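Q: one predicted model, sequence on top.
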Amino acid sequence: MTTPLFPGGVAVSGLKVYDWEAADGRCGGSPHLHTASSEGYIVTGGSGEVHTVSSAGRGIHPLAPGEIVWFSPGTVHRLVNHGDLELVVVMQNAGLPEAGDAVLTFPAAVLDDPVAYATAAALPEGDDVTRAEAARARRDLAMRGYLQLLDDLEARGDAALADLHARAARLVQPKAAHWQRLWRETVGAETDRTRDQLERLAEGMPGLLAEASVARGERTPGPRGFGMCGRLQTWRWPESSAEGD
């Protein structure tokens, strides 16, 4: 091991949740789900809620400084901002979410058309005003599909969420082989490293201890980016020595 991954192979970002009002009168971000990665929120400022749809049904989870909430893949989640809501976001499987692990809750016709989905999900190059308008339009389209999902849940129960999961799986299927390789070369390699080190320690050997090292993530320059749920502060992480092509 030369350059260590962030502990657990996770990614960390800072999030200021959008305060844009949506069709239902609440302010916040774009509803979406992750197809392979769990996500966690550590609330650092302001107040709000995260609304979820999962195998347990619909839920509303209050958010205030010091609160920690996390959820597994397939959970539809929507951040609602009651005022100045800020979070530290911890994402499992660093690299997979950045490679398209998330699926926005666009209407079914968009989810069933990969080209239409890619067009609706992309943000154009340009100044902050242009990108903010596009991010808000993307949020509004995701809200349209989300509100349709809630109506469908009332009418058909769990089958509505199962249909969304099926559409999401079909949409990301072409990316899965790349994700498998990326995971093996990063998080999988880190897991193997820990297993091997435990075996060395069980033998009374120091193993990797002689290779101890320190890494620092550099703050991404420029203004915060436009994420699905708000303005994102990200960091440039050192590349792992296990990372391939």
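A: Received, thanks.
Q: contacts and neighbour counts: CA atoms only from here.
A: OK.
Q: can you tell me which helix in this structure is longest?
A: In the chain, with assignment by DSSP state H, the single longest helix is helix 128-156.
Q: which secondary structure elements does that one contact?
A: helix 158-172, strand 225-226 (3 or more CA pairs under 8 Å, 6 or more residues apart in numbering; DSSP states H and E).
Q: and among these, the most buried is which?
A: strand 225-226 (a mean of 18; mean count of other CA atoms under 10 Å).
Q: OK, contacts around the residue most central in space within the chain?
A: Centroid check for the chain by CA atoms, centre = their mean gives residue 97 as the closest residue, at 5.4 Å. By CA atoms under 8 Å, 6 or more residues apart in numbering, residue 97 lies in contact with 34, 37, 91.
Q: also this one, for the comparison:
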Amino acid sequence: MTAQQAPAFFPGAVALTRLGVYDWEAADGVCGGSPHMHTASTEAYLVLSGKGTVETIRQSGYESYDLAPNDLLWFSPGTIHRLVNEDNLEILVVMQNSGLPEAGDAVLTFDPGIMASPERYAEAASLAGGPSSSLPEAARARRDAAMAGYQRIKEAALAGRHDVVEQFQRDAVRLVQSRVPAWQALWDETIAPEAARTETWLKELAAGGFSHFADAAVVRAEAAGPERAFGMCGRLQKWEPGRQA
């Protein structure tokens, strides 16, 4: 890797996002983001400030975890999760497989009727198509629609009805299944090489070599924009691909 080939994206095939969790009150009387599940990526939360909880639902049932500054928590694919903002909750999100969540790895907990139709799901999940001034309303409406389905799943999980949880997971897989070949291509091109690069370095180091040191580089990334975007769980601050510093 030459200086011109310095890695443009954050190391380790992960993505970093600063998240200010929505303070919009939901139908159950608490504030928070849109419940969803990742199908192929592990997600981590490092709490920067504020206070809240993350509710999780797996096939094993429902659990809630307190979140306070310096708490670090992560969960693997298949975990339905919902962030609750109790007091200005700010989080640094570390997401595995950078690019896959943006390609549709995350599935919102909409009602079964929406989950049954790829077209209806795409329409419900999208914030596109309206003027920028409507984005907060669109994001809130999407959150509320996800909450409607989530409440049904949560009630079933609390009652020990794991079949409802499994049905949502089955519906989620059906929604993303056609995208997996594109995900595989993305993984082959951008994610797998990260591990392969480290393997090459280890082999060289074991032989006493260090030619990769000649390509050492420092990379700086700039904020993606002056304002945070509207995401599933809150206002997002992302970073552009880096450039050599």
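A: Everything's here; your move. Not measured: the values here are computed from a predicted model.
Q: quick check, nearest of the contacts of residue 97 of structure 1 to residue 57 of structure 1?
A: Nearest to residue 57 of structure 1 among these is residue 34, at 16.8 Å by CA to CA.
Q: need the counterpart of the closest one in structure 2.
A: Taking TM-score structural alignment, the alignment pairs residue 34 of structure 1 with residue 38 from structure 2.
Q: what is the neighbour count of its match?
A: Using other CA atoms under 10 Å, residue 38 of structure 2 is surrounded by 23 other residues.
Q: so what does residue 237 of structure 2 match up with in structure 1?
A: By TM-score structural alignment, residue 237 of structure 2 lines up with residue 233.
Q: what do you get for residue 207 of structure 2?
A: Checking TM-score structural alignment: residue 207 of structure 2 goes with residue 203.
Q: residue 169 of structure 2 now?
A: Checking TM-score structural alignment: residue 169 of structure 2 goes with residue 165.
Q: for its match, what are its contacts?
A: So residue 165 of structure 1 contacts residue 74 (CA under 8 Å, 6+ apart).
Q: any idea how far residue 55 of structure 1 is from it?
A: Residue 165 of structure 1 is 11 Å from residue 55 of structure 1, where distance means CA to CA, to the nearest Å.
Q: which residues of structure 2 fall in helices?
A: Here structure 2 has its helices, by DSSP H, at 112-115, 118-125, 135-158, 162-176, 180-186, 192-206.
Q: where in structure 2 does stretch 79-96 of structure 1 align, residue-wise?
A: Mapped onto structure 2 using TM-score structural alignment, stretch 79-96 of structure 1 covers residues 83-100.
Q: quick one: that stretch to chain centroid distance?
A: The chain centroid and the centroid of stretch 83-100 of structure 2 are separated by 7 Å under CA atoms, centre = their mean, to the nearest Å.
Q: show residues contacting it.
A: The contact list for stretch 83-100 of structure 2, computed with CA under 8 Å, 6+ apart, reads 13-23, 30-35, 40-55, 183, 186-187, 191, 233.
Q: are any of those residues buried, and which?
A: The neighbour count (16 or more other CA atoms under 10 Å) marks 13-23, 31-35, 40-55, 183, 186-187, 191, 233 as buried among these.
Q: list the contacts for residue 238 of structure 1?
A: Contacts of residue 238 of structure 1 by CA under 8 Å, 6+ apart are 3, 5, 215, 216, 217.
Q: buried sites along the match of stretch 79-96 of structure 1?
A: For stretch 83-100 of structure 2, using 16+ other CA under 10 Å, the buried residues are 83-86, 89-100.
Q: cool, stretch 205-220 of structure 2 as well?
A: By neighbour count on 16+ other CA under 10 Å, the buried set for stretch 205-220 of structure 2 is residue 217.
Q: residue 209 of structure 2 and residue 26 of structure 2, how far apart?
A: As judged by CA to CA, residue 209 of structure 2 and residue 26 of structure 2 stand 58 Å apart.
Q: my bad, should have said residue 51 of structure 2
A: To residue 26 of structure 2, residue 51 of structure 2 is 17 Å away according to CA to CA.
Q: cool, and residue 89 of structure 2?
A: 16 Å.
Q: and residue 60 of structure 2, by the same measure?
A: Where residue 26 of structure 2 is concerned, residue 60 of structure 2 sits at a distance of 25 Å (CA to CA).
Q: neighbour count for those two, which is higher?
A: The neighbour comparison of residue 60 of structure 2 against residue 26 (other CA under 10 Å) goes to residue 26, with 17 against 11.
Q: how about that one, what does it touch?
A: Contacts for residue 26 of structure 2 (CA under 8 Å, 6+ apart) come out as 32, 144, 147.
Q: quick one: map it onto structure 1.
A: Applying TM-score structural alignment, one finds that residue 26 of structure 2 aligns to residue 22 in structure 1.
Q: again with residue 147 of structure 2
A: Under the alignment (TM-score structural alignment), residue 147 of structure 2 maps onto residue 143.
Q: surely its match meets residue 78?
A: No: counting by CA atoms under 8 Å, residue 143 of structure 1 stays clear of residue 78, with 9.1 Å between them.
Q: give me the common contacts of those two.
A: Jointly contacting residue 143 of structure 1 and residue 78 under the rule CA under 8 Å, 6+ apart are 30, 31.
Q: give me the nearest residue to residue 66 of structure 2, chain neighbours excluded.
A: Ranked by CA to CA, 6 or more residues apart in numbering and with sequence neighbours excluded, the top spatial neighbour of residue 66 of structure 2 is residue 53, at 4.4 Å.
Q: so what does the one you found match up with in structure 1?
A: In structure 1, the residue matched to residue 53 of structure 2 (TM-score structural alignment) is residue 49.
Q: returning to what we had before: to what extent does the longest helix of structure 1 diverge from structure 2 after superposition?
A: Compared with structure 2 after fitting, helix 128-156 of structure 1 deviates on average by 1.5 Å (mean CA distance after the TM-score superposition for structure 1).
Q: now that helix and helix 114-121, what's the angle there?
A: 120 degrees (axes from the mean of the first three to the mean of the last three CA atoms, to 10 degrees).
Q: chain center to helix 128-156 of structure 1, what's the gap?
A: Distance of helix 128-156 of structure 1 from the chain centroid (CA atoms, centre = their mean) equals 17 Å.
Q: residues in contact with the alignment partner in structure 2 of residue 66 of structure 1?
A: Superposed on structure 2 with TM-score structural alignment, residue 66 of structure 1 falls opposite residue 70. Residue 70 of structure 2 makes contact with 46, 47, 48, 49, according to CA under 8 Å, 6+ apart.
Q: alright, that wraps it up for me.
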